[in-house]
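[1] Next input, structure requested:
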Amino acid sequence: MKKLIITLFLGLAVVAVAAPRKRHLFIFAGENNMESVRPERTVIPALKKDKEVRKGELLWVREARREMSMHDVDEGWKDSEGKTKKKFGPDYKVKQTKNYKRLLKNARQAAKKRPCDTIVLFWMQGESDAKNGWGDEYAASFKRFVTNLEKDLALGKINVVITRISDFGTENKKYPDWQNVRDAQKQLVKDNKGWILIDTDDKNGKLNKLQFDKKGIARIGELYAEIAIEFVTGKQVAK
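    So this is what the prediction gives:
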């Protein structure tokens, strides 16, 4: 009888097992203006204020390089004439896809090579492609870049947020494909369900400068945080 009671007790005992923490990886990548973004000062602190988000593990990496074109992150890049390599000035010495390999390596390290419940790519780039007349190649190149990154990371689905290049070069002859790149970025978001576009025409000051001003960068950080919360929790954040 005593043995039976012990057996029943063990059978009814419930062992509490803590559910694993969800993991969220945020990738901040781009060129000139992305260099001014400091996720650790703006985005991450804002995320930690959300009760549901801070229950998980927040991971992030930033890859920002001045004058980084799609040429540097897309292994399949080709210009309109089918050429795979093309340099845009005597000071351009970055090897093709070197930035991609560094981004991939750093993202893997940030995620500790373990699957993530949420992955968001915040992209802020396009000025170099606009300057060098590569607008026609932009959309296909970017889509290929995201596809390859998702496959090579192998950590989960990548959600994409494109921070559109501003209205700086729409009438600047030094940037012949400025509007083409803007149009390509808008079309990419239209064609890919779930992708988000952030407009920046009000982020570069009254003089429409190439670089976003402090207020603009601060607002972009806020928007990044709001969008990240939406991806993690599925709830709409008041903007």
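
[2] make it CA atoms for all contacts and neighbour counts henceforth
    Fine.

[3] Quick check: residue 209 touching residue 168?
    Yes: with contact defined as Cα atoms under 8 Å, residue 209 counts as touching residue 168 (5.7 Å).

[4] now what about stretch 31-38, what contacts it?
    Stretch 31-38 is contacted from outside by 28, 64-69, 124-126, 211-212, 217, 221, using Cα atoms under 8 Å, 6 or more residues apart in numbering.

[5] Buried only: go through those residues for me.
    When the contacts of stretch 31-38 are checked for burial by 16 or more other Cα atoms under 10 Å, the buried set is 28, 64-65, 67-69, 124-126, 211-212, 217, 221.

[6] Pull out the buried residues from stretch 169-188.
    169-170, 175-186, 188.

[7] Throw the buried ones among the contacts of stretch 31-38 into TSV and include distance to residue 48, thanks.
    Below are these laid out as TSV (distance: Cα to Cα, whole Å):
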residue	distance to residue 48
28	17
64	24
65	27
67	32
68	31
69	33
124	23
125	27
126	30
211	28
212	26
217	20
221	14
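
[8] Restricted to strands, list these.
    28, 64, 124 (DSSP state E).

[9] can you put those residues in CSV and add distance to residue 130?
    As requested, those are exported to CSV (distance: Cα to Cα, whole Å):
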residue, distance to residue 130
28, 20
64, 17
124, 13
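
[10] before we move on, back to that, now the two most distant members of the contacts of stretch 31-38.
    Greatest spacing in the contacts of stretch 31-38, by Cα to Cα: 69 and 221 (22.3 Å).

[11] want to put them side by side, so please do this one too:
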Amino acid sequence: MKIAFLILANLILISESVFSFQIDGKHLFILSGQSNMEGLNPEESFIPILKDSLGGDKIIVVKNAMGGQPIRRWYKDRETIDGNSLIEKPDLYDSLMNLVNTVIQNENILSVTFIWMQGERDARESYGSVYEASLIGLYNQLSKDLGRSDVNFLIGRLNDFDLRNEKYPDWTVIRDIQVKVAESNPHFDWVDTDDLNDGVNREGQKIENDLHMSAQGYVILGKRFAEKSIQLIKKPESN
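    Coordinates of the predicted model:
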């Protein structure tokens, strides 16, 4: 009986220790990509929803995006994939990670969620054949640099701007790849954006089936990113 009591007491202490460890940590959200990520204002809907669910003092949000950029400005091994000598260097990834490493100093990070909204440039340049390897490679690169094997990956799929591939030859190819990658791992997911590019943009202009989101579309996008991120964080580990 005494041995059983001691075992139970130790289990309680361990549980309390783990619980305390989780309470003291923070959840990191890394947002990056090109113009449709650049247009997203996390303060409008993304951060408020995270605060309501996880607590305002439990989240760290880092956003670094630039319009019109190909994935090779993030993924460092891109040249080895297609064999071309590319002008662009992965400087955007380096800038992103400099920000991340600065804000997570001395922080206990409970979870990392990488949110990616990009692909338009690669679709326009017909790089669909190497986009899947680049996308997975970028995720692995980030995971390795952060020293984690549990990074969540949330992808915003290209909208329905050019489903006939008339202006951007690999538009639907990139869309399909994004979904394929997002459904390949329990730590991954994707967000639909097909209904977010109609209405009025931030400049007050009416848009329809546009390359970019409407003003309200960006608000909804932030909401969807936040809700899917929370689902990934709270998703139980599979045995």
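
[12] thinking again about what came up before, quickly name whichever of the contacts of stretch 31-38 of the first structure is closest to residue 46 of the first structure.
    Nearest to residue 46 of the first structure among the contacts of stretch 31-38 of the first structure is residue 221, at 9.0 Å by Cα to Cα.

[13] Now do the lengthiest helix in the second structure: everything it contacts.
    As assigned by DSSP state H, the longest helix anywhere in the second structure is helix 2-24. Contact with helix 2-24 of the second structure is made by 108, 110, as judged by Cα under 8 Å, 6+ apart.

[14] How far off centre is it?
    35 Å (Cα atoms, centre = their mean, to the nearest Å).

[15] Likewise for stretch 175-188 of the first structure?
    Offset of stretch 175-188 of the first structure from its chain centre (Cα atoms, centre = their mean): 18 Å.

[16] show me the contacts for the closest residue to residue 217 of the second structure other than its chain neighbours.
    Closest residue to residue 217 of the second structure apart from its sequence neighbours, by Cα to Cα, 6 or more residues apart in numbering: residue 196 at 4.3 Å. By Cα under 8 Å, 6+ apart, the residues touching residue 196 of the second structure are 159, 213-214, 216-218, 220-221.

[17] Residue 196 of the second structure: what secondary structure?
    Following DSSP: H, G, I helix; E, B strand; the rest coil, we place residue 196 of the second structure in the coil state.

[18] Matching it against the first structure, which residue comes up?
    When the first structure is aligned by TM-score structural alignment, the residue opposite residue 196 of the second structure is residue 203.

[19] Write the PyMOL selection for whichever of the contacts of residue 196 of the second structure are buried.
    To isolate the buried ones among those in PyMOL, judged by 16+ other Cα under 10 Å, type:
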select buried, resi 159+213+214+216+217+218+220+221
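
[20] Residue 223 of the second structure: what's it in contact with?
    Residue 223 of the second structure sits in contact with 45-46, 49, where contact means Cα under 8 Å, 6+ apart.

[21] Same list (these) but as JSON lines, adding secondary structure and distance to residue 227 of the second structure.
    Listed next are these as JSON lines, based on DSSP: H, G, I helix; E, B strand; the rest coil; distance: Cα to Cα, whole Å:
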{"residue": "45", "secondary structure": "coil", "distance to residue 227 of the second structure": "10"}
{"residue": "46", "secondary structure": "helix", "distance to residue 227 of the second structure": "8"}
{"residue": "49", "secondary structure": "helix", "distance to residue 227 of the second structure": "7"}
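
[22] which residues in the second structure does stretch 124-135 of the first structure align to?
    The aligned range for stretch 124-135 of the first structure is 117-128, by TM-score structural alignment.

[23] Ends of the matching stretch, what's the gap?
    End-to-end distance for stretch 117-128 of the second structure, by Cα to Cα, to the nearest Å: 16 Å.

[24] Which residues does that stretch contact?
    32-37, 68-71, 131, 155-158, 167-171, 173-174.

[25] Now intersect the residues you listed with the helices, please.
    Those of those lying in helices (DSSP H): 35-37, 131, 171, 173-174.

[26] Let me have these in a markdown table, adding distance to residue 26 of the second structure as columns.
    What follows is these, written out as a markdown table (distance: Cα to Cα, whole Å):
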| residue | distance to residue 26 of the second structure |
| --- | --- |
| 35 | 28 |
| 36 | 26 |
| 37 | 23 |
| 131 | 32 |
| 171 | 37 |
| 173 | 36 |
| 174 | 33 |
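
[27] returning to what we had before: tell me the one of the buried ones among the contacts of stretch 31-38 of the first structure nearest residue 107 of the first structure?
    Closest approach between these and residue 107 of the first structure, by Cα to Cα: residue 28, at 9.9 Å.

[28] Would you mind finding the match for that closest one in the second structure?
    Match for residue 28 of the first structure (TM-score structural alignment): residue 31.

[29] For residue 46 of the second structure, see how far away its match is.
    From residue 31 of the second structure across to residue 46 of the second structure, the span is 11 Å (Cα to Cα).

[30] cool, and residue 131 of the second structure?
    In terms of Cα to Cα, residue 131 of the second structure sits 27 Å off from residue 46 of the second structure.

[31] one step back: which of the contacts of residue 196 of the second structure lies at the shortest distance from residue 150 of the second structure?
    Checking these one by one against residue 150 of the second structure (Cα to Cα), the nearest turns out to be residue 221, at 23.9 Å.

[32] That closest one touches residue 193, doesn't it?
    Yes: using Cα under 8 Å, residue 221 of the second structure is in contact with residue 193, at 7.2 Å.

[33] Contacts for stretch 112-122 of the first structure, please.
    Outside stretch 112-122 of the first structure, the residues within contact range by Cα under 8 Å, 6+ apart are 22-29, 154-163, 224, 228, 231-232.
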